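Trainee: Need coordinates for the following:
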Amino acid sequence: MKKKLAKQTGSLFKNMTDAIGKMNEKAISDNVKRYVQMIHQSIEIEKEKEMLYMELNEEEKLEAEYLLKDLFQPELPEFMPVSEVAQMLGVTPQMVRRYCTEGKIFAKQRLENSGQWLIPVEQFVTRPEFFKYLKEKEINKNKSIKMAKMMIESFNT
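Mentor: This next block holds a predicted model:
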């Protein structure tokens, strides 16, 4: 898996480096150049973050989980729904339920044999996918707020 990730990010890095080189040859605004460079840097940070996560042992993951939980506590919900865990992990909701049943994901059922699970968020805060999940949640929240404002404005006119 590490080799596959390294190969994918290596080719992506080469493509980005080529694009930045071409960008310097063309008449492109400074804002566009800064934006593309920022994207390039964020990809590099994501790659480094994933590599560091893979190098953590279980004790270090628990320590990071504890620190990150304290850091993000005011912003984090206590539990995640099965559908969001599935989306974050890239599996089906049925697979998440199976992981819960097997103990691969720490969770408890709301009611015995109900099929509804309470999945604590804290177990995911050290995973690289979690921050992508948080970004998507923030984007969706902002879109919802924007839509609500537009609806209110349309009612007021």
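
Trainee: alpha carbons only for contacts and neighbour counts from here, please
Mentor: Noted.

Trainee: which residues touch the spatially most central residue of the chain?
Mentor: Nearest to the mean C-alpha position of the chain, counting by Cα atoms, centre = their mean, stands Lys132 at 1.6 Å. By Cα atoms under 8 Å, 6 or more residues apart in numbering, the contact list for Lys132 reads Met88.

Trainee: got the buried residues for the longest helix along the chain?
Mentor: Looking across the chain with DSSP state H, the single longest helix is helix 128-156. Neighbour-count burial for helix 128-156 flags 128-130, 133 (criterion: 16 or more other Cα atoms under 10 Å).

Trainee: repeat for stretch 76-88
Mentor: Using 16+ other Cα under 10 Å as the test for burial, stretch 76-88 gives 80, 82, 85-86, 88.

Trainee: and this one, so I can compare the two:
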Amino acid sequence: MINMPDVLSYVTLPDATERAFASKDARKLAKIRLLQRALDLEAKIATRGLSDTDIKDIEDAIQALDVEPFIEREEAEQPIPEFLTVRDVSLITGLAPQVVRRHLQNGKYEGFQNAGENTTWNVYPTQFLTHPNWQKFLKEKDKGFEHSKQVANLALELLELEPPAEANDAVK
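Mentor: So this is what the prediction gives:
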């Protein structure tokens, strides 16, 4: 399967273009547009040695294909958290939490602190959506959430049980 974030990780923008766009989404769209232009040029070169019949057969065959099975869309199934913690970013990137904090302070990562310099960071997740460990992170986070739900349900079940008879006698 084609994983578009993996493909886009191979597309590099000139430094000036990279700096011109503040948001990760803008840089992503710029990479997509650059890739489209390069693919259009490659398509023109590839068609030079083909007959009109060959080109029509190729177009018909490609038109008949459904694109969705070729593209991984796991991120659409799992909700994106509103913010990430320093620990989350550390798990995604493999960097130590101190390094993540330094990157946040230096502006390499986008985030903010709620109540001043000595508080926790809220990190915008969109800048990590294309990171190779993003899906793994979401799965681990989901697994942890499911485990917490199981523990909470078990605690609720235990609370619904009547206390043992000996405990009732001690209360009287």
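
Trainee: Now do the same for Asn142 of the first structure: its match in the second structure.
Mentor: Here Asn142 of the first structure is matched to Glu146 in the second structure, going by TM-score structural alignment.

Trainee: Over to Ser154 of the first structure?
Mentor: When the second structure is aligned by TM-score structural alignment, Ser154 of the first structure is paired with Leu158.

Trainee: now do Asn113 of the first structure
Mentor: Mapped onto the second structure by TM-score structural alignment, Asn113 of the first structure lines up with Glu117.

Trainee: For Ser42 of the first structure, the count of nearby residues, please.
Mentor: Neighbourhood size, Ser42 of the first structure [other Cα atoms under 10 Å]: 12.

Trainee: what about the helices in the first structure?
Mentor: Going by DSSP H, the first structure shows helices at 2-25, 30-55, 58-72, 82-89, 93-102, 128-156.

Trainee: Between helix 2-25 and the second one, find me the angle.
Mentor: For helix 30-55 of the first structure against helix 2-25, the angle by axes from the mean of the first three to the mean of the last three Cα atoms, to 10 degrees is 170 degrees.

Trainee: and helix 30-55 of the first structure, which residues are buried?
Mentor: For helix 30-55 of the first structure, by 16+ other Cα under 10 Å, it's 36-37, 40, 43, 46-47, 50.

Trainee: what separates that helix from the chain centre, distance-wise?
Mentor: With Cα atoms, centre = their mean, to the nearest Å as the basis, helix 30-55 of the first structure stands 14 Å off its chain's centre.

Trainee: And the last one, by the same measure?
Mentor: Remark: helix 128-156 of the first structure is offset 16 Å from the chain centroid, using Cα atoms, centre = their mean.

Trainee: post-alignment, that helix versus the second structure, mean distance?
Mentor: The superposed helix 128-156 of the first structure is, by mean Cα distance after the TM-score superposition for the first structure, a mean 1.1 Å from where its aligned residues fall in the second structure.

Trainee: and the angle from that helix to helix 82-89?
Mentor: If you take the same axes, to 10 degrees, helix 128-156 of the first structure sits at 120 degrees to helix 82-89.

Trainee: circling back to that earlier point, ok, of the buried residues of helix 30-55 of the first structure, which one's closest to Thr101 of the first structure?
Mentor: Glu50 (27.4 Å; Cα to Cα).

Trainee: what sits against the nearest residue to that closest one once chain neighbours are set aside?
Mentor: Nearest non-adjacent residue to Glu50 of the first structure, counting by Cα to Cα, 6 or more residues apart in numbering: Pro128, 6.0 Å away. By Cα under 8 Å, 6+ apart, the contact set of Pro128 of the first structure is 46, 49-50, 53.

Trainee: That concludes my questions; thank you for your assistance.
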